[in-house]
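Enquirer: Fold the following.
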Amino acid sequence: MDPSAQASRRALLRIAAVATAGGALAAVPLPAHAHPGRRFPRTLNVTAPGLYPEGVAWDPRREAFLVGSSAQGTVSVVRADGSVTPLVTPFARVSVLGIHVDARHDRILATYTDYFLRRLGMVDPTLPPVNGVGVFSLATGAPQRLVPVSAGSPVEPRVNDVTADRRGDIYVTDTEIDTVTRITRDGEVAGVITDDRFLTSGTGPNGIAHHPGGFVLVGKYDEGRLFRIDRPRSARPRVSEVRLDRPPVSVDGIAVRPDGSLVVVANDLSLPGGRTSRDSVLVYRSTDHWRSARLVREHTWPFEDPTTVAVTPHGEYAISGGLREILTGTPSATPGQFQLRRR
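Expert: Got it, this is the predicted structure:
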């Protein structure tokens, strides 16, 4: 094991100790009354030792954020005052990465994988990989089903992000085997979408979002490319590349705004060569149904390694969860904290 992996393993062991010492906490139920007028600060500095969230989503029922944990395998509620309360308790020894709130169907969708734990020697390598999408009650956080994804792949899988369409079909990216998997509302794997342009020796399909126009947008991380999947529910989906006038250095998380524009989070967290570029949050707009798009705004991000973004009534918030500490062993600039910041 190389020195960075050893440091990362020590970091995760400390995280596990913190989680164990803290004990189990009760999940937070839906409030009796919503607070639509509540104002959120531009920046939330959240104290949560050992959480290391990669994914974030907006929960319109609670008027709060939901964040995953790449170290503890949980989903937690983060409120405007920065308080953190567990909602989905650990259901396996995994990282929870992408999160999507499907309020229409009263559920939370979350990708889970033991990819990082396995690489750090914290999971028995003789056991098959644990990799899939969890479906949880939005009201209580109780698990409804766990759907394995990429089972039997010759390449070690790593699911990443997740979205859903209006009918409840689920779409999930795998950044290692370079695919998008469709899962029916009932939890059946219905198809795997592949394309030669998804293929890479690095980090592949990452952020994903369903567009109200009926198609799915997918970002390819390590080349900063964006793809549109038409007829995603059909037996033969059509994949086309969205022509970007100014491609980002990478495409991590993405989110569709109410006006149809797209927010893209870019970082160098998984790019070769370590720190090579600036972290940023960008906005793209299309006038031809996402056959092409132009950059209309770019924000250099003040917190390192933002990974994804949540669209809220208060603006778009990107999350910086300190993942570099887990991936490389490099200490976080703000130990025990993560940041949510409005664009």
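Enquirer: Every contact and neighbour count from this point should use C-alpha atoms.
Expert: OK.
Enquirer: Which helix in the chain has the most residues?
Expert: helix 3-22 (DSSP state H).
Enquirer: Please name every helix or strand in contact with that one.
Expert: Packing partners of helix 3-22 (3 or more CA pairs under 8 Å, 6 or more residues apart in numbering; DSSP states H and E): helix 323-328.
Enquirer: Need the contact partners of the helix or strand that the helix it packs on is followed by.
Expert: Reading on from helix 323-328 to the C-terminus, the next helix or strand found by DSSP states H and E is strand 337-342. Applying CA atoms under 8 Å, 6 or more residues apart in numbering, the external contacts of strand 337-342 come out as 42-49, 52-53, 303, 315-322.
Enquirer: Sequence B follows; please return its structure for comparison with A:
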Amino acid sequence: MLSPSSLSSTKRLLHVFFRLLLLLEGSALARSRHVITFGSPGLAPAGLAWDPTAQHFLIGSRLRPAVSSVSDAGVVETLVSDPLLPPDSSALVLAVDNPRRRLLVAFARPATLSAYDLRSPRPHRRIFSSALPDPASVPGGVAVDSTTGDAFVTCATGNLIWKVDLDGNPTVFSKSPIYSPPESPGDEDRPEAATAEGGLGGVVHGSRGFLLAVQGSTGRVFKVDTEGGAARSVMDVGGKKGLAAEAEGVAMRSDGGAVVAGGRATRWLTSQDGWSAAAVYDEAAMEEGQARAVVVREGRRVYVLVTPEEEEEGGNLGKGDDGGYKGKRNRIEEVEWGRDSEGETVWPFVMLGLGLAYFMYWRFQMGQLVSNMNKKRA
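Expert: Predicted coordinates:
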């Protein structure tokens, strides 16, 4: 039973409790995803990486051998501008080897993998530049083994993966017929179909001795053993619909899940058997533009590089004073998952339920107090 002297303090405690509850609920509802808009003359962004030490994003360029940093505020600064490469080379895909503070960049025209020292002054010093075995090929993705420093480069114009060791020596790492897209009815009469739709896109190194590589033209995901290069098909993110260009980039979350981005969708994949097979756990759609690449920041926060669709570019591939994108049409945006939102909205209601239970208990105690005081007066 509460004494009359504790009535005022109990009311104050309830007042503070409900104020805190409203603040928690308001902060959960007001939380918005992080979207960075940016533009730079002639940039034509390609590829995306996250530098956890410098705390900024890195993007390449389809029009020049250059890599830029993008801050959370959308400030763009040049990190790499390699004068030893042809001026029309494209910095298509990149990865950060954080333990060694290296930036790995795969270029096209010609096909090259270069490493740059992130500890050196800007523009960063080149460590090595290795010509890939097929100079006419186009890199589709690059991943790095943080333990050994080995880099893996997929070929977007062929069914193979190269390996480049710590000293810059390239070799063919994985070449498998499983990378060839399944034939569609009528393809037997079109020999060019076997190569027109082949090629691999994004690739990521898992922590347990395997790669996950994606194929943009089919949406298929492959698991590749880092010891011998043996590959197997894990799933088709396009499913039975046969969606095209649905898997341009792939990244790994700290919880073991993978994220595949391409087209107008980003998909969160999970596996229960060590990536022998996988399933789509959640999916997020792009409001506009195309998802070109994906990275994971701080373990679980997923960001995608979004650029205008080709028809929106008006045929201007980044040329001109504004890069053909009207400045703020390029975005690096955080993915908002429906599964995460469900969890965020549940907590305020849990707190509200606890608050109501406490309030009902308080009313019961107050009723007992008033009843006892009336008995004493009687």
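Enquirer: could you flag which of the contacts of strand 337-342 of structure 1 are buried?
Expert: 44-48, 52-53, 303, 316-322 (16 or more other CA atoms under 10 Å).
Enquirer: quick one on the thing from earlier: which residues of structure 2 does the longest helix of structure 1 align to?
Expert: On structure 2, no counterpart of helix 3-22 of structure 1 exists by TM-score structural alignment.
Enquirer: Any idea how far that helix is from the middle of the chain?
Expert: Averaging C-alpha positions (CA atoms, centre = their mean, to the nearest Å) puts helix 3-22 of structure 1 21 Å from its chain's average.
Enquirer: Between the buried ones among the contacts of strand 337-342 of structure 1, which sits nearest Asp178 of structure 1?
Expert: Asp178 of structure 1 lies nearest to Pro53 out of these, by CA to CA, at 22.8 Å.
Enquirer: which one in structure 2 is aligned with that closest one?
Expert: Aligned partner of Pro53 of structure 1 by TM-score structural alignment: Pro45.
Enquirer: doesn't Arg64 make contact with that match?
Expert: No: Pro45 of structure 2 is beyond contact range of Arg64, at 10.1 Å (criterion: CA atoms under 8 Å).
Enquirer: can you pull out the helices in the stretch 151-300 of structure 2?
Expert: Along the stretch 151-300 of structure 2, counting by DSSP state H, counting those that start in this stretch, helices occupy 193-196.
Enquirer: what do you get for the stretch 1-150 of structure 1?
Expert: Counting by DSSP H, counting those that start in this stretch, the helices of the stretch 1-150 of structure 1 are 3-22, 115-119.
Enquirer: Give me the buried positions along the last one.
Expert: If you call a residue buried by 16+ other CA under 10 Å, then helix 115-119 of structure 1 has these buried ones: Tyr115, Phe116, Leu117, Arg118.
Enquirer: Surely the third one and Val94 touch.
Expert: Yes: between Leu117 of structure 1 and Val94 there is a contact under CA under 8 Å: 7.2 Å.
Enquirer: Just the buried residues of stretch 83-99 of structure 2, please?
Expert: Leu85, Ser89, Ser90, Ala91, Leu92, Val93, Leu94, Ala95, Val96, Asp97, Asn98.
Enquirer: What sits closest to the first one if chain neighbours are left out?
Expert: Of all residues beyond its chain neighbours, the one nearest Leu85 of structure 2 is Pro65 (6.8 Å), with distances taken as CA to CA, 6 or more residues apart in numbering.
Enquirer: Map that neighbour across to structure 1 for me.
Expert: Per TM-score structural alignment, Pro65 of structure 2 is aligned with Gly73.
Enquirer: before we move on, what about Gly327 of structure 2?
Expert: Under TM-score structural alignment, Gly327 of structure 2 pairs with Gly336 in structure 1.
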